[in-house]
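> The following comprises the amino acid sequence and a computationally predicted model.
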Amino acid sequence: MTGTVTVGGITVILVKFKKKTSVELNWWLSKGLQPHSLRVTGIPLYAHESCVRRVFSQCGEIRSVSLQPSSGDHKKSHLPQSHTTMGYQQAMVTFKKLSAQKKALAMKYNDDYTLYDEDAEIKPITEVWTKDLLSSYDINTQKLEQACVHYMKSYDNRKEKEERVNRKLADEPDEDGWITVTRNKFSRPPKAVKAHELKTFKKKKETATLLHFYKNQINDSKMQRIKELKAKFEEDKKRIQEMRQQRKFKPY
């Protein structure tokens, strides 16, 4: 499509993100309310004031550019107490001369209008949305931190109080002699240990060794036991044979 394209008295131009990209949008140009001004709609959120100046700088000297969210392209945000999220922006471009405005309204539809150079580093659109969202909230981080600390202190105090009550119920019987069993298990303090018992326990602990820890050790110990039994059996047979020779063996 070549030449100037107008729809209902509104000029339409094709603007690309970069020259070698497939991302392109239609911008809609019409006369503004102020003299020498131009109203531009259909501007994406990732476009800045410098992008608008880049497109219309060929028409003439620009006095000012004002960007604002489009009133017709918005949806309510799912976040509470937040402003509406917009999908597009509109700009009011004011030229110094009236001839520049007329030249802008006569712009050709497809004349390689680009927002950025090929080597320009562009921030992701998510960063733009995040910055816009954060700017809509007035959050006092210091007050928020104090509120969190106060809540955690009150929570700790409440849990400590509940633990003391549960301990008291676990240790003391009621009027009928019953002890309330709670879900928390409280270990009673250990009984006093005498000095000589403590020494004996430490001595046993020092001399204790861990036997037959591995499976091969268990098998080896069994084989060794069988060998010992066989050797004892052979010794008993030899001893019985000797007693028979000495006529001292009396089985009956």
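Sure thing, it's come through.
> CA atoms for contacts and neighbours, from now on please.
Fine.
> residue ranges of the helices in this structure, please?
With helices called from DSSP state H, the chain shows them at 49-56, 98-105, 125-135, 141-171, 195-207, 215-245.
> Tell me the spacing between residue 169 and residue 162.
Applying CA to CA, to the nearest Å, the value for residue 169 to residue 162 is 11 Å.
> Tell me which of those two has more neighbours.
More crowded of residue 169 and residue 162, by other CA atoms under 10 Å: residue 169, with 16 against 12.
> rewinding a little: highest mean neighbour count out of the helices of the chain?
When the helices of the chain are scored by mean count of other CA atoms under 10 Å, the highest mean neighbour count falls to helix 98-105 (a mean of 18).
> which other helices and strands contact that helix?
strand 24-31 (3 or more CA pairs under 8 Å, 6 or more residues apart in numbering; DSSP states H and E).
> got the buried residues for the strand it packs on?
Going by neighbour count (16 or more other CA atoms under 10 Å), the buried part of strand 24-31 is 26-31.
> Identify whichever of the helices of the chain lies nearest to residue 92.
helix 49-56 (9.7 Å; CA to CA).
> Specify the angle between that closest one and helix 98-105 in degrees.
Counting by axes from the mean of the first three to the mean of the last three CA atoms, to 10 degrees, helix 49-56 lies at 90 degrees to helix 98-105.
> looking just at contacts, which helices and strands does helix 49-56 meet?
Helix 49-56 packs on strand 62-69, strand 113-114, going by 3+ CA pairs under 8 Å, 6+ apart.
> and residue 154, which of those strands is closest to it?
Among the helices and strands packed on helix 49-56, the nearest to residue 154 by CA to CA is strand 62-69 (44.7 Å).
> angle of the closest one against helix 49-56?
120 degrees.
> So which residues make contact with strand 62-69?
Contact with strand 62-69 is made by 48-49, 52-53, 56, 86, 88-96, as judged by CA atoms under 8 Å, 6 or more residues apart in numbering.
> Check the helices and strands packed on helix 49-56 for me and report the most buried one.
Of all the helices and strands packed on helix 49-56, strand 113-114 has the most neighbours on average by mean count of other CA under 10 Å, namely a mean of 20.
> alright, now check it against this:
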Amino acid sequence: MAPSTKKHGAGNACIIPGGFAVLSLKFSAESDTQHKLYVKEHRVRVEAKTHRPLDKTLFVLNVPPYCSQAVVSQIFSRFGAVVSVELSDRPGTASVPEIKLSNIFKPAEKQGFKVAYIVFRKAKSIQLAKSHPHNFPLVISTEKQPVTTGLQKWAEQYRKSIILPEKLQETVDAFMTDYDLRKEEKEKKQEEEAEEQKEDEEGWVKVTRGNKGTKARPHSEAANQKSLQKEIRKKKRKELLNFYTWQHRNTQKEHIADLRKKFEEDKQRISLLRAQRKFRPY
């Protein structure tokens, strides 16, 4: 990016509602059109312990699609040393970086305007960026550091997408070697846990806690039978009763028949009690 010949105090900063400062961008020195960025200091209490320091992070809106992380870092490096740049499709809390299994196969990026979180080395860089005059645009593409767009950019992306068979084979071999090592470590750990949970000579079982999120239980026949019976009872409770209409009618008929049978038995019992209480003087 071409350094500006004007000082920061030579113009006035433009502050809009919401506390955002307006920064003007020009793609090249010869461009007549300008693009507007909206920046302000990033202050979210929830993210106090993330990789976005509250006093050194600048929040940027309306980042053009042709601006990569390197280009954004290049633009804002005039205000101070940039530690990191994070581009996102929409504002949100800091996400945990996922483990990248391969540097070759990458998901397609969404094209469109983005938001950026820029972390500076010093806190004063935030104020320098916010106080930059909006009528002095920053130049993106220069002779020393050109930014490719259009057909040139597509051709460059296509060339980078072509993977040599030798390079691909090396990546696959490295991944499979790492996978085999992790698999052997997991099997070895499971064997050690099984050895620890075996019954000793007196029949005692040593119960140990397994991996996080799993319940430890003794590997004995009685415990296995108890667990099996518990699962059977749980399955029976989940079975659907009277799902069909005819099942519901049969259940009602059986219930009515049971009530009638119980009523007749109660009548006989009451008659017997009355006969036993009859007065007989001799």
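Structure received. Model, not experiment: these values are computed from the prediction.
> Superposed, what's their TM-score?
Once superposed, chain against chain, the TM-score is 0.42 (TM-score structural alignment, normalised by the length of the first structure); 125 aligned residues with a CA RMSD of 3.3 Å.
> re the thing from before, and the helices of the first structure as TSV, adding distance to residue 16 of the first structure?
Shown next, in TSV, are the helices of the first structure (distance: least, CA to CA, whole Å):
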stretch	distance to residue 16 of the first structure
helix 49-56	10
helix 98-105	17
helix 125-135	16
helix 141-171	41
helix 195-207	82
helix 215-245	75
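> of all those, which lies closest to residue 75 of the first structure?
With distances scored as CA to CA, the stretch of those nearest to residue 75 of the first structure is helix 125-135 (14.0 Å).
> what's the helix or strand for residue 76 of the second structure?
Assigned by DSSP states H and E, residue 76 of the second structure falls within helix 69-76.
> After that helix, which helix or strand is next? Please name it.
As assigned by DSSP H and E, the chain's next helix or strand after helix 69-76 of the second structure is strand 82-88.
> Also compute the angle for that following strand relative to helix 69-76, please.
Using the same axes, to 10 degrees, strand 82-88 of the second structure lies at 130 degrees relative to helix 69-76.
> Quick check: end-to-end length of stretch 127-139 of the second structure?
End-to-end distance for stretch 127-139 of the second structure: 20 Å, by CA to CA.
> about what we covered before: so which of the helices and strands packed on helix 49-56 of the first structure comes closest to residue 206 of the first structure?
Nearest to residue 206 of the first structure, of all these, is strand 62-69, at 80.0 Å by CA to CA.
> re the thing from before, mind putting the helices and strands packed on helix 49-56 of the first structure into a markdown table with distance to residue 6 of the first structure?
Formatted as a markdown table, those follow (distance: least, CA to CA, whole Å):
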| stretch | distance to residue 6 of the first structure |
| --- | --- |
| strand 62-69 | 23 |
| strand 113-114 | 17 |
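> closest one to residue 205 of the first structure among these?
Nearest of those to residue 205 of the first structure, taken as CA to CA: strand 62-69 at 78.9 Å.
> now the strands for the stretch 101-250 of the second structure?
Counting by DSSP state E, counting those that start in this stretch, residue ranges of the strands within the stretch 101-250 of the second structure are 114-120, 138-139.
> of the ones you listed, which approaches residue 169 of the second structure most closely?
Across the strands of the stretch 101-250 of the second structure, residue 169 of the second structure has its closest neighbour in strand 114-120 (35.2 Å, CA to CA).
> what is the orientation angle of that closest one with helix 69-76?
For strand 114-120 of the second structure against helix 69-76, the angle by the same axes, to 10 degrees is 60 degrees.
> In terms of secondary structure, what does strand 114-120 of the second structure contact?
Contacts defined by 3+ CA pairs under 8 Å, 6+ apart place strand 114-120 of the second structure against strand 57-63, strand 82-88.
> Could you identify which of these is most buried?
Most buried of those, by mean neighbour count (mean count of other CA under 10 Å): strand 57-63, with a mean of 22.
> Could you list every helix and strand that that strand packs against?
Counting contacts by 3+ CA pairs under 8 Å, 6+ apart, strand 57-63 of the second structure packs against strand 35-41, strand 114-120.
> swap the cut-off to 10 Å and go again
strand 20-26, strand 35-41, helix 69-76, strand 82-88, strand 114-120, helix 124-130 (3 or more CA pairs under 10 Å, 6 or more residues apart in numbering; DSSP states H and E).
> among these, which is the most enclosed?
Most buried among those, counting by mean count of other CA under 10 Å: strand 114-120, with a mean of 23.
> Residue 15 of the first structure: neighbour count?
Neighbours around residue 15 of the first structure, by other CA under 10 Å: 21.
> what does residue 37 of the first structure give?
Residue crowding around residue 37 of the first structure was assessed by other CA under 10 Å; the count is 24.
> give the contact list for it.
By CA atoms under 10 Å, 6 or more residues apart in numbering, the residues touching residue 37 of the first structure are 30-31, 62-65, 92-98, 100-102.
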